[in-house]
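[1] here's my sequence, what's the structure:
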Amino acid sequence: MSTSLGGITLAGPVMVAAGCGGTGRELAGYSGPAGLSAYGAFVTRTLTRDPRPGGPAPRLLESPAGLLHATGLPNPGLDLFLATELPWLVQQGARVVVSVAGRSLGEYARIARRLASAPGVAAIEVNLSAPDAVVAGVLDAREPFHAGGAIAAVLRELPRGLPVLAKLRPDLQRVVETARVARDSGAAAVVVGNALPAAMPDGRPAGLSGPAIGPLALRCVTEVRAALPGLQVVGAGGIATAADARAHLRAGATAVQVGSALLHDPTAAARIVRELADDPAVAATSDPTYDPTPAPTPAPGDRP
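    Got it, this is the predicted structure:
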């Protein structure tokens, strides 16, 4: 079930979404005999140049059919990640996609410069859709122009062949426009999408994830694929079952990311991997050489 995404080969189409697999150590024991190598890729929590303690409590609250979160992007900073977390992930056989965010285009560039020579980084995911960006103190890239600038700033610092994924907000009004700008700025693929903007009960900006946003995320994938057929799309948002993953793959997604489902069932991604592996239709469409066009019917008298 290998899948080609942005020029790199993944073991399969199921990825762990940023922030939902922790450091990887928390998830490894729920991933089956293959551990983290069972997934197409492990996306790290979003990293910033300097350590961040995150926002005030409460950071997570349940909502009907979803999860409210205002985390403030807590992370150990780039230096500590490179020294401790990345080597462990590589040792486990994980295909590591590093999620990054910066306060400015210059900070995005500085982060990319550090990652450019880090062994074991398969791709960079540029987080352009943090729903609590203002509170978190990172670049608010709701405008397509800003998203394109961040992608270009990162790409200028990376060696050729290291793909950049643009993680976009599932915004039906702007998602196609932003995806087009990301593509034109050099993104190898887009991830559609992150949490929807929401609010905590005390009014703090937050994100809404989980099954509640699944249909909207699927609609966004469908529209981006229809408008930009040459651009690879990773479906994300509300994916909790193999049926959810199949829906995104049928809509044209190259891969999917499992996120908030892992917070209440850490076996969810491994289960989806197993169920998709048993599905011949998914296995076929995950083959880069697969051509879904039916073979022509032989004319009468043609030899087989």
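[2] going forward, measure contacts and count neighbours with C-alpha atoms only.
    Fine.
[3] just the strands in the stretch 51-200 of the chain please.
    60-63, 66-69, 96-100, 121-127, 164-168, 189-192, 196-199 (DSSP state E, counting those that start in this stretch).
[4] can you put those strands in JSON lines and add distance to Ala11 and mean neighbour count?
    Putting the strands of the stretch 51-200 of the chain into JSON lines (distance: least, C-alpha to C-alpha, whole Å; neighbours: other C-alpha atoms under 10 Å) gives the following:
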{"stretch": "strand 60-63", "distance to Ala11": "32", "mean neighbour count": "13"}
{"stretch": "strand 66-69", "distance to Ala11": "29", "mean neighbour count": "22"}
{"stretch": "strand 96-100", "distance to Ala11": "12", "mean neighbour count": "23"}
{"stretch": "strand 121-127", "distance to Ala11": "12", "mean neighbour count": "24"}
{"stretch": "strand 164-168", "distance to Ala11": "18", "mean neighbour count": "28"}
{"stretch": "strand 189-192", "distance to Ala11": "17", "mean neighbour count": "27"}
{"stretch": "strand 196-199", "distance to Ala11": "29", "mean neighbour count": "20"}
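[5] run this one through as well so I can compare:
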Amino acid sequence: MSADMRTRLSHVELPNPILTAAGCGGSGRELSVFYDVSRLGALTTPSITLAPRAGRPTPRTAETPSGVLNAVGAQGPGVDAFLTSDLPWLLQQGARAVVSIAGGSVAEFVELAKRLTEQPGVSVLEVNLSWPSMEDRGRPFAADASASAEVITAVRAAARFDVPVFAKLAPDVPDVVAIARACVAAGAEGLSLINTVPGMAIDVDAARPALAAVTGGLSGPAVRPLAVRCVWQVHAALPGVPIVGMGGVMTGRDALELILAGACAVAVGTANFQDPFACPRILRELEEALTARGIERAAEAIGLAHRPSERQPR
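    This next block holds a predicted model:
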């Protein structure tokens, strides 16, 4: 008998816990060539900005032995194009949309939250707090609990009341739990963990940085232990808060690890670039892993590694 894969992001029910990570599934059209995107728990959009952005100069990506560095710079058509083209298309496919938003100021986040939730179709707002603050010399909002809380307070007030707000947090901070607590106290209904980790690579033949922007965000298998640690710590501190876990998920077993640590859903990022069928494959592998361990409902596995039990997964 197959497992019941349903899960919830706050009050929003999803048919299964597998999502794309922001920026790793495009608008959905790219993946729809390979499979029906409505099969996903939800599709997380690239980070939507107020104005169109050309992104950073090339080269923007560099492979590493166990991951990928990227410095794309949130290239995108802006919120107007998203609302007139991408969001309607996703809804026509029957897909659920987790919409990532990014702004350089609290005012930009507020405007995005208002615009995006004025009409139906947005299941969850994911607030990208790793975005640099123009008001604080480019320091990411996610680096400071008070700055993160200020954004979340403003977004929660601006967004439609029935759209859950999830704060996406960075792992490269002294105390991720403190920032998570601040975001939840400010009104976030959930948390997304983790964003990419700052890194750098050098092209030794050219004797130059491999990225035009010099540094970028590291994703892929190399960061999965960081993701598991952050999800574990935050779930232990805030066990009632839904968490979307992400970071280096390549297989269903990887997804199960994050769920056991406390995630109620898992977002797949880098794996999509090497295997466009990654999400449905990982969903199938996750269901098989749950069934093999005698777990009848995916929700039963959430945070199971924290709880003493006579039946522990193998």
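[6] superposed, what's their TM-score?
    For this chain pair, the superposition-based TM-score is 0.89 by TM-score structural alignment, normalised by the length of structure 1; 289 aligned residues with a C-alpha RMSD of 2.4 Å.
[7] now the strands of the stretch 51-200 of structure 1 in JSON lines, with distance to Ala295 of structure 1?
    Shown next, in JSON lines, are the strands of the stretch 51-200 of structure 1 (distance: least, C-alpha to C-alpha, whole Å):
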{"stretch": "strand 60-63", "distance to Ala295 of structure 1": "48"}
{"stretch": "strand 66-69", "distance to Ala295 of structure 1": "43"}
{"stretch": "strand 96-100", "distance to Ala295 of structure 1": "37"}
{"stretch": "strand 121-127", "distance to Ala295 of structure 1": "36"}
{"stretch": "strand 164-168", "distance to Ala295 of structure 1": "34"}
{"stretch": "strand 189-192", "distance to Ala295 of structure 1": "29"}
{"stretch": "strand 196-199", "distance to Ala295 of structure 1": "42"}
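[8] looking at these, which is closest to Pro51 of structure 1?
    Closest approach to Pro51 of structure 1 among those (C-alpha to C-alpha): strand 96-100, 12.5 Å.
[9] what about that closest one, how far off from structure 2?
    When structure 2 is superposed, strand 96-100 of structure 1 averages 0.5 Å from its matched positions, counting by mean C-alpha distance after the TM-score superposition for structure 1.
[10] what range does that strand cover in structure 2?
    Using TM-score structural alignment, strand 96-100 of structure 1 corresponds to residues 97-101 of structure 2.
[11] the strands of the stretch 51-200 of structure 1: which one's closest to Ser31 of structure 1?
    strand 96-100 (15.5 Å).
[12] which residues does the closest one contact?
    Strand 96-100 of structure 1 is contacted from outside by 18, 41-48, 86, 89-90, 108, 111, 120-127, using C-alpha atoms under 8 Å, 6 or more residues apart in numbering.
[13] the strands of the stretch 51-200 of structure 1: which one's closest to Arg142 of structure 1?
    Of the strands of the stretch 51-200 of structure 1, the one closest to Arg142 of structure 1 (C-alpha to C-alpha) turns out to be strand 164-168, at 8.7 Å.
[14] mean shift of that closest one relative to structure 2?
    Mean deviation for strand 164-168 of structure 1: 0.6 Å (mean C-alpha distance after the TM-score superposition for structure 1).
[15] which secondary structure elements does that strand sit against?
    In this structure, strand 164-168 of structure 1 makes packing contacts with strand 121-127, helix 144-155, helix 175-184, strand 189-192, judged by 3 or more C-alpha pairs under 8 Å, 6 or more residues apart in numbering; DSSP states H and E.
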